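Student: sequence and computational prediction follow.
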Amino acid sequence: MKIFYPRPDILDRIPKDDHTVIEASAGTGKTYTIEHLFIELLLSKQASIDSILVLTFTERAASELRSRVRSMIERVIATPPSPQSPGGNCWEIDPQGKVHLERALFSFDMAPIHTIHSFFQRVVNEHAFSSGRLFEQSLVDSRSVFQDAFLDTLRSEFSCKPRFIPYLQAWLASGKTIEDLQNELYQCHAKKRPILPEFVEQALMQAFLTLHAALQAGGLAEQFTTEAKDNGLGKSVSALVKRIDQFAVMLAGIQQSSCMADILLGFDPEGIEFTLSRVSSAATWSAPVMTYIDALRQLKKHYVSLKAAVVGLFLREVQKRLEQKKRAEGLYDYDDMISHLLDAVTGPQQGALITALRARFRYALIDESQDTDQRQWEIFERIFVKSRPPAQNILYLVGDPKQAIYGFRGADVQTYLAARKALCSQRQPVPLASNYRSTAGLINAFNELFRQDIDAPFFQGEIRYETPLQCGNPQFQALDRQGQDISPVVIWEIGANSDDEVSAEYYKNALGSAIAAEIPKLLNGGLVGLKASDIFILTRSESEGRRVAHYLRKAGLPYAFYKLDGLFETPQAQHILDLLLAIDRPFDESRRLRAWLTPFFDVPLDRLLHCKGLPESDLLVKRLLDWHALALRRNFAALFSSIINESGIVRRTIFFEESERELTDYLHIIELLMEEASAGGRELSDINQLLADYIAKTRTPARDDGSVQRLETDKDAIQIMTMHKSKGLEASVVFLYGGYSKRIGGDSYHLYHDDSGKPVLHIDGTSETKVRAEAESDDEDRRLLYVATTRAKARLYLPYVHPKKYKNPGMYRLLNGRLAAILADPDTMKQKGFIKEVPPYAGDNAGTKDKADKDVVKQWRPSSDLLEEIDESEQFAMLRDQHAGFDVTSYSHMKMMMGGYAAPGGDEERIFDDRSAESGKLTVSTDSPAGPRFGKVLHALMEQVAFRGIVHADGGSAEWMMQASVRSLAMKALAREGLSEQHASFLLSLVYNALTSKIQLADGTILDRLTNVEQMAREVEFLYPYPEDSLPGIAVADWPEVRIGRGFVKGFIDMVFTYGGKLHLLDWKSDILPDYSAQSLKDHFAQHYDLQSKLYLIALCRILKVHTEDAYNERIGSVVYCFVRGMKPDGDANAGVAVSRPSWDDLLAFEQRLISGAMFVGRQS
């Protein structure tokens, strides 16, 4: 018995022993044909699965092909054997054939189904010797590696070599920047086309000199005036003579040694074309005038603009440097995947490589072959087409030239047409003529819309709609709720009842409103079984997509953007950058404030001022510092996870944003940054620079789709996408929205094919090159409109504007003109399934509505009640107090409430000019740094420095400060706070002076130096309940079970040490004071630090369980405040030191004042 499996009839028309072109149309089952042809080759020629090469352009398409081919083999194998054929066209598979298929399935992982780029790179890597490449190579972003090569060449060539300097100076003198130069060179490099016009400096100089000589002829202007009038140029004479004068001014003083760059900078070529377009070669001219005209023709032949000259000179040098860099470092980009293999199959080792590839791959199926370029085709041609004997290697090109829409990416449909001509010299392409996507009615409408047998068909040129399609699925119907067939194509006339021109603004507004009004009707029974996700809205640009989304949002309709470009142009990218910059430098006030405005903290703008100078214990600052610590450890996985999970960004975006677009972008960007961070060896500053480059577009992710936004939701939603992104997709209902107005863009680049068919890039071309470029652009726009319209399965909505009302026509005019012809024939409309409607909001006052809308806005005035500010602060304060949680306060916060001392603010790098004073007063160096950041550096160093190192430093401060370990501590501490390393010596001198100065304790005992203390603990953290009536005080030893009401007091004691049998607490201060005398410090301490010292004492008593006056006197010694800028090792005891010791009664009284709040009365609140 045999397996009988249905075989498509189209396979009978596809030869198995000759090269073939299979031409599809939209919806004709191209992928279906490929998967069945794959099985046909496996069965008919007993080919092994690894000898059939299948290539396509995208990872998604390659993955789909792999899945479908594998499933196809599984289905065939699973078909039960039968004793006889069921009839019809079938594969007859005997047991041996089944075994062959089973082997293919078991070894399916070896099936070479790839993207073109990945296959080319695979070949280069596997044949490294033949291709002359390194075994290990790294994929890089083409823009960033080009930038590196450009900057290298700029430093070593352009800025210092006489050949380039004049052109670089002229470029800058024209108002352009170095960044502009880099961008222009990269754009030309990325086009991968020969650049015209060729810059031949000597020939151009001779042309300028010839014109200059012609202008020197005496009386040229007068003679030209007379002859021009005689030749019938009366209306243009004055303008033509004006050009003669302009040429004379621009070329005044020119000579052979003149600088070409300066000439081009000051020359305007407009007059060349203006003159030559008006003077007739058949007219009679005298010798001087003819010499002038011939000189202009010669100049036109050789002229290049300054931009073209700079590109012509500079780009070659950058490309040389780029190739050297890539070869030396083993780098490649996506484009190199093609060029490397082309070099290999055309280089000296080509024979061995081509032989190996021909032996391995017997067949090749190239999907989407209309998107190949000349280099790709040359590779396929050398491997498969030129093989001998001819039938040894077979090439199948599968594509649809009507869908060739990626010219802007380098695809060249002319290459496909040339390949088709070469392969089809003996036979015609095999067409796929049955559409399985759309209803019969819609297919009928397509055939009418794109028919070729009329005077003005939609497609013009070599690419044509040659084969009208048949319906491959007659059972597919589109019905309304009454069970009636719906009209397949709806033509919406915009501005139907007005004689005014239809502006782009009115068109987009009216069409957007009409779409938003029509969709609910369709979803509510206008088309049975329709879901929101079955609806596409196709635009020409992404900005148009955002525009139509506005109307859907107003109507309450769910929508999603499909593969939206510009991930790093979103506000979300800037929010993440602001956050990461603040994490990198958490004590930079400017960065902190910007981060707190982002949705990761969501601090309201009107509260931002209150967030200046927050203490480290504040939750906002603490979170930044926690993330900073993770970044310092390079634990980026934990950092990004914490940002997502602990910032509240997920909850806020889900609850407060209108869609999941923002959250999807945040997660996508963080994922890409995580990938970069996982490469290893990166600091947070490197990640920040990378993200900043992405945002500035000076670098792009190495992944081909790295800047494409992901679909934000899998919920049922209307899909908004560009026409380009819709290729390969389908939807029941399609609305065309974009392309009405002409796109705004420069005309400096003209892309077209020259007379030999070669694609070229013409910089600052002529009117002739502009016409050629626009013609090719129109052809691609026609193909784009074909792709957009044929996405529809059941209904298509096409806007229409009467040609007389069409203002500033864009690419949609190409389809609009065909609709005008169809609308002129009512019988054809009825037969082919077209209906015409005037949609809501789009019928009247097309030209005047915009002005009327603007007038309404200008005349509107808000009512008085809208202008009244409602003060709800009291109600809010009451609710806040009722529902407040624990308050964790600190000395810094309490000091701010009391209006206490604040260190000098402003720039942390500011140098303070301190005053000199009398005896006992110290002049602080004007080179000393100040500010909270320097204070943090000092505290960090005091926490880490080893006291023993000072004890053993026999050479004094100089020897100690030069120790590598000591200096390293200082450098790192300064770097963490972003302070200059030049402050290291000053910082270490403060530390040394503080630790070696004498201190007289409260009981009169002299401590020679702090390095002599018996025991010490640094940075002693404490947390205790804020004193209140319901809680035991420090004088109570036993604590029953209590309820905390007011919160906690939290902080750190810089140092606790033992000396003379008692514990003393110490705090470092870096205050800059005009006077460090004993009385001055005593007053300063009493005014600004008495509160802090007593909070610390209460903490120490609670830690030590001191509850009585006797225990306090026995165990607690002094409170030592060291003002390090005033401490002097060779001075008197307590120079720069304030020592105090409150009595037990004073401490209890202070506690009561905290409970009552009396200490805050009359202070700032």
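Tutor: Great, that's in hand.

Student: can we go C-alpha only for contacts and neighbour counts from here?
Tutor: Fine.

Student: residue 788 contacts residue 736, correct?
Tutor: Yes - counting by C-alpha atoms under 8 Å, residue 788 sits close enough to residue 736 to count as a contact (7.5 Å).

Student: let's bring in a second one:
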Amino acid sequence: MSDAREQRRRATPDDDATARRLACTEFRRPLLVEAGAGTGKTTTLVQRIVCWAVGPGWDLSAAWLAGQGGTVDDERIAGRVLERVVAITFTEAAAAEMARRTGAMLGGLARGERPRHLPEGVLPGDAEDVARRARALAGVIDRLVVRTIHGFCRRLLSRHAIEAGLAPGFAVDADLSRISALAHELVAERAPELLADDDAVSRLDALFAHGIDLEDIERALVALTAADEPAERLLRPDEQAAVDTLRSALLDAGRALDEVVAPLREARGGRRVKDELAARELADLLEALGTVRPDAPDAFERIVAAASACETLPGCLATWSSRPDRMSGTARKALGEQALARLPEPALRFRGLLDDVRRLRPDLARAARELLAPLLEELELRVAHAGLAGFDTLLARTAELLSDARIAAEVRGRIDQLLVDEVQDTDALQYEIVRRLALDGADESRPGLFVVGDPKQSIYAFRGADLAAYDEFRELIVEEGGARHRLCVNFRSRRRILDEVERLLAPVMRERKGVQPGFEPLHAGRTDGAAPGEVEYWVCWQADENGRAAPENTRAAEAVELEARTIARDIRDRHGAGTPWSAFAILLRSGSDIDVYLQALRDEDVPYAVTRDRNYFRRREVIDAAALVRAVVDPSDSLALVATLRSVAGGLPDAALLPLWDENLPAIASRIGPDDPAALDAALAAVRRAAARVDALAPGIPGIERLGHWPSGVSAALTHLAELRTSFRVDPPEVFVEKLRALSLLEPLEGSRYLGAFRLANLERLFDDVLAALGDERADPETLLRTLRRSVAELLEAEEARPEAAAREAVTVTTIHGAKGLGFDHVYVAQLQHGRRARGGADGSTRVRRRARCRGVELFGEPDAGALLARLQERDAADAERARLLYVATTRAKERLVLCATPHGGNAGRDESLLGAIRPVLDDEPLDARWKEARAAGTSVVHDGPRSWRFPALDRRTPRRTPARTARPDREPPVDAWLESADRLAAARRAAAAHERRPVGAPLSEEAHALLREQLAARDESDSGLPEVVAPDDAERVARAAGTLVHRALERLPLGEPLHRALAREIARLPQAATALGLPDPIAERAADRAAELLERFAGGPLGALFERIAPHVVGREVPLVVPPAPQDASGPVGYRAGVIDLLYRDPDSGDLVVADYKTDETPDARALDRRATAYAPQVGAYRDALERLAAPGRTVRAELWFLAAGERREIAR
């Protein structure tokens, strides 16, 4: 069946099963799996990795290693298998999750457990062999290469930095702060030269006339450098292909419109009507465009000039595209009814193109290019010299690097399997990288390619996600002998929810190649209960004075307020009935109204966690902490001083600002520090004088009596400022930042406020960033200051930090984009009636736009031909993306889906809301009739088969509003409360001091060592087998060295070789090995003799025979073991206990894991041996218990002591 026919056919559960099986068995042919929402794409990726690793991948690596000669053991095979698997994910969190789940699945196989949902028969037949391989793979899981595309590119470029044109050891400037600093320095240095050059001055004048200043120029240079846009390309932007495509688009759209409006040119009324003029202008424009040669140097400017010459046409296009009924009677008569009905569509299409072209300012773009090009060229050199690269540079240089056939072949030679996740969210450049890695070169040299994605969930067009590039890549996979398969069985949502998703989206998600995929139904795969799920629509209309629905009179703000309050109350009520907070999620299209929803949650005492909130630099605690750092590092920053003193760290009231400034505090405070010890005293005196003035004015200052202690807070803040400035000068960065945190008290004060855990996470992130900046030898304090000032002043977008436990104890509030990949029992999709936030338009910024078939540069909002085409494609993609956004939002729900859809009456014109995307379906719903039915029944809910409709304005119970929390207690806390709090603090300090004295780690055998010391002291026996028990005399040193030599010899023994032959070889090595221990020659000789004697006894005794019998079942020798300390271990280590297992094997008779510990003690009789066994029992028992908890839950682990000198084995009872 052809791919086109396969694409048109709906996928069935049988197709789903086929796709899952092929993912685990087909490792040579390229595979593209389109995984619908909730179908378990991550599980499929993990299953593929595991099936490859324990099956063909293992065999391939084992054969290769065998061909290289030398010892081939499981660990070497496992390491090679995993390091030749490369998985590329969309986010670092997804990469970590994939690695974690791969390790967990391998661990389960190692314990003999069959993974859930794994197709039958995809693993090798021998279960024990699979378990053995899985154990080895799980032990080296860190060798698996799972990275984001940027992480993968960075690693590759680090190997080939010179070939890629990067400095060896280059650094990625993630937030572009260092490149911004270089741009700032460059512009500052070149400004005098520019102002002395007449041509440069004229270019600057052109930019300044449009409101573009030097800071805008700096930002433009940073954007172009970060995008790896070469300066020479900037000077020749209008490539012929892009100009020709733009011209053709205008001609095609114009001709389609001209076919409809041509009769208007012949219309005759009493006077020439404007529609006739517009039709003639259209004909003139098409004629002018037809004469433009795309290869002419001024082709782009001529296109813009022709479009700009139209005067009447733009206004008429607005009427033709939206309200043709408002055209003159003469024009309507000339067109006729059929043409009038056809007119809006071609008019709207041409109007969008023409408006974009008419808005262009070629003169400004030319001035910008000529001014920026030489600056950009120099900035490129400085960035290269500094060894910096942006994220886009990683992609561009990797694609360029892989164009070298030799390097590409070398990289392919290191990869056996390449997996790519979320492929629908990538751009043309990333597809190019994957193509060169897996679809170029000879077939036999290519790695297996497995890509997973879902074009229906492609919602990142604003980040460059390109469905046209996706479609081309999908076709390329099929052309190269690959196949496309689909996963359609959903394990997340209930059947009724999936049915509603299909009802809403199947009619509107119609396939348009490169723009919109066709809808694919999902089949319910959940088997945990028969509940069909719930679907609810909430319509937040207001009621008029007669109780009737009033959509026309419902203001958007009122609808949002009612929506937010109803959601909050519903969550609170359901939580009261037993549903955990973490089961709820509120999904928003954008964050514009998020504060309304958060306030409603606060009013109902509902805890919430805002995920992926990019308002980090808008948060009060971040602004205050940034101000503190600036006040310390830059004593002249008076604004930072004010912000610090007014923060919770100082408590300065506004009423004291003027008195303090009258006392010249800013000037005095600028001198505070190690160079002027008297400045602090002068500042404190100024505070006292200002406080006296405030006290005199107190009767006229409302609320000042509650702030009577502010002088103490401000004085303390100034005192700490002095200490911190000294610390910044003399202390290492780690010490300075720790003092910054401790002295400011920002963390405990902010942590005690509402949502304190989130405030603490934000502060921790900021202090970590400060430490990283100060500790980086490439950076300097000026760079840190500039970054903090710019970030706060411009409210730069950055994601908020989030406490780890937040999701377990709070309602999730996030955007639809932020919810991708997540699932919740109850999902409220809010704001369906909201239009989209403008993205990707002409906003005055500078960027490089890349799409599948075009690329270009936009300077200060002015695009070249390629950038304009890309912008038009992005706009088209954004319109189609609305349906996909709704698909993602609705498929997050597991049990209940609530759609807050509030249509407004008289909604004319272009509707860019999510509600508009499904309006063809919802327009048939009789909402007014349902309102009347609910009102007549005295309720707010109407049930309609599988769904229900709720009108919150009809709720009889009004959502409660709690007063805002206030920090104005009626009285001070009683003294007893202060004393009790002080006692608790003192106790906590003592506990913290005791905790600090505890070691980080300790040996697992510590208890056994202590017990043996006690026994030896009581019986006056010597101990020659336990390290570090008594002071080492010569005999003790000999015993220790002999024990070390024996352990090493037994660790090296080849398990497949006869024991006597192998031990003879090890005994021959003993003298050399003893000398290598650094012991005096007499001691080394005696140690070698003693070790030889012990090994000979071992070989000739029952323990040697046992060792040969279990050799095929050995799991490991000298196995390191690290476990967390037991909770009741209050005086032990705080981090871990560690030890080494001498021998770990599986009992060939019972299958139990056995921990064996070698002992080289020489004991005179059986009673002495029993006493030693009792003393050692806790040590080997601790190994056994730890292994049973960590590696084999539910399975039996036994423990043994092997006394080598006596040739006896003692099993340790529990």
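Tutor: Structure's in. What do you need? What you see is a predicted model, and the numbers here were worked out from it, not measured in a lab.

Student: what TM-score do we get after superposing?
Tutor: The TM-score (TM-score structural alignment, normalised by the length of the first structure) is 0.58; 776 aligned residues with a C-alpha RMSD of 5.1 Å.

Student: more neighbours, residue 788 and residue 736 of the first structure?
Tutor: Neighbour totals were compared for residue 788 of the first structure and residue 736, and residue 788 leads with 28 against 22 (other C-alpha atoms under 10 Å).

Student: wait, is that one part of a helix?
Tutor: Yes - residue state for residue 788 of the first structure (DSSP: H, G, I helix; E, B strand; the rest coil) corresponds to a helix.

Student: find the nearest non-adjacent residue to the aligned partner of it in the second structure, please.
Tutor: When the structures are aligned by TM-score structural alignment, the residue of the second structure matched to residue 788 of the first structure is residue 889. With sequence-adjacent residues excluded and distances taken as C-alpha to C-alpha, 6 or more residues apart in numbering, residue 889 of the second structure is closest to residue 816, at 5.8 Å.

Student: the one you found maps to what in the first structure?
Tutor: Taking TM-score structural alignment as the criterion, the aligned counterpart of residue 816 of the second structure in the first structure is residue 723.

Student: for that match, list the residues it contacts.
Tutor: Contacts were defined as C-alpha atoms under 8 Å, 6 or more residues apart in numbering; by that measure residue 723 of the first structure touches 538, 539, 540, 784, 785, 787, 788.

Student: picking up where we left off before, what's the distance between the residue nearest to residue 889 of the second structure and residue 599 of the second structure?
Tutor: Computed as C-alpha to C-alpha, to the nearest Å, the residue 816 of the second structure to residue 599 of the second structure distance reads 20 Å.

Student: same check, this time on residue 1068 of the second structure
Tutor: For residue 1068 of the second structure, the distance to residue 599 of the second structure under the criterion C-alpha to C-alpha works out to 79 Å.

Student: ok, these two, which is more surrounded?
Tutor: In this view residue 1068 of the second structure and residue 599 are compared by other C-alpha under 10 Å, and residue 599 has more residues nearby, 17 against 12.

Student: which strand or helix spans the more buried one?
Tutor: The secondary structure element spanning residue 599 of the second structure is helix 594-603 (assigned by DSSP states H and E).

Student: what do you get for residue 752 of the first structure?
Tutor: Residue 752 of the first structure is part of strand 749-753, with elements assigned from DSSP H and E.

Student: and the next helix or strand past that strand?
Tutor: Per DSSP H and E, strand 749-753 of the first structure leads on to strand 759-763 as the next helix or strand towards the C-terminus.

Student: how about the strands in the stretch 1101-1214 of the second structure?
Tutor: 1114-1123, 1136-1146, 1153-1159, 1197-1203, 1208-1211 (DSSP state E, counting those that start in this stretch).

Student: with mean neighbour count and distance to residue 773 of the second structure added, can I get those strands in a markdown table?
Tutor: A markdown table is the format used below for the strands of the stretch 1101-1214 of the second structure (neighbours: other C-alpha atoms under 10 Å; distance: least, C-alpha to C-alpha, whole Å):
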| stretch | mean neighbour count | distance to residue 773 of the second structure |
| --- | --- | --- |
| strand 1114-1123 | 16 | 34 |
| strand 1136-1146 | 19 | 31 |
| strand 1153-1159 | 22 | 48 |
| strand 1197-1203 | 22 | 49 |
| strand 1208-1211 | 16 | 56 |
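
Student: so for residue 474 of the second structure, which of those sits nearest?
Tutor: Each of those has some distance to residue 474 of the second structure by C-alpha to C-alpha; the shortest is strand 1114-1123, at 44.7 Å.

Student: residues in the first structure aligned with that closest one?
Tutor: Mapping strand 1114-1123 of the second structure onto the first structure (TM-score structural alignment) gives no aligned residues.

Student: can you pull out the helices in the stretch 651-800 of the first structure?
Tutor: Chain-ordered helices for the stretch 651-800 of the first structure, with DSSP state H, counting those that start in this stretch as the definition, fall at 661-677, 684-696, 767-789.

Student: possible to save the ones you listed as JSON lines with distance to residue 831 of the first structure?
Tutor: Formatted as JSON lines, the entries for those read as follows, by distance: least, C-alpha to C-alpha, whole Å:
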{"stretch": "helix 661-677", "distance to residue 831 of the first structure": "44"}
{"stretch": "helix 684-696", "distance to residue 831 of the first structure": "53"}
{"stretch": "helix 767-789", "distance to residue 831 of the first structure": "19"}
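
Student: nearest to residue 556 of the first structure, out of these?
Tutor: Distance to residue 556 of the first structure, taken as C-alpha to C-alpha, is lowest for helix 661-677 among the helices of the stretch 651-800 of the first structure, at 16.0 Å.

Student: residues in contact with residue 162 of the second structure?
Tutor: Residue 162 of the second structure makes contacts with residue 168, as judged by C-alpha under 8 Å, 6+ apart.
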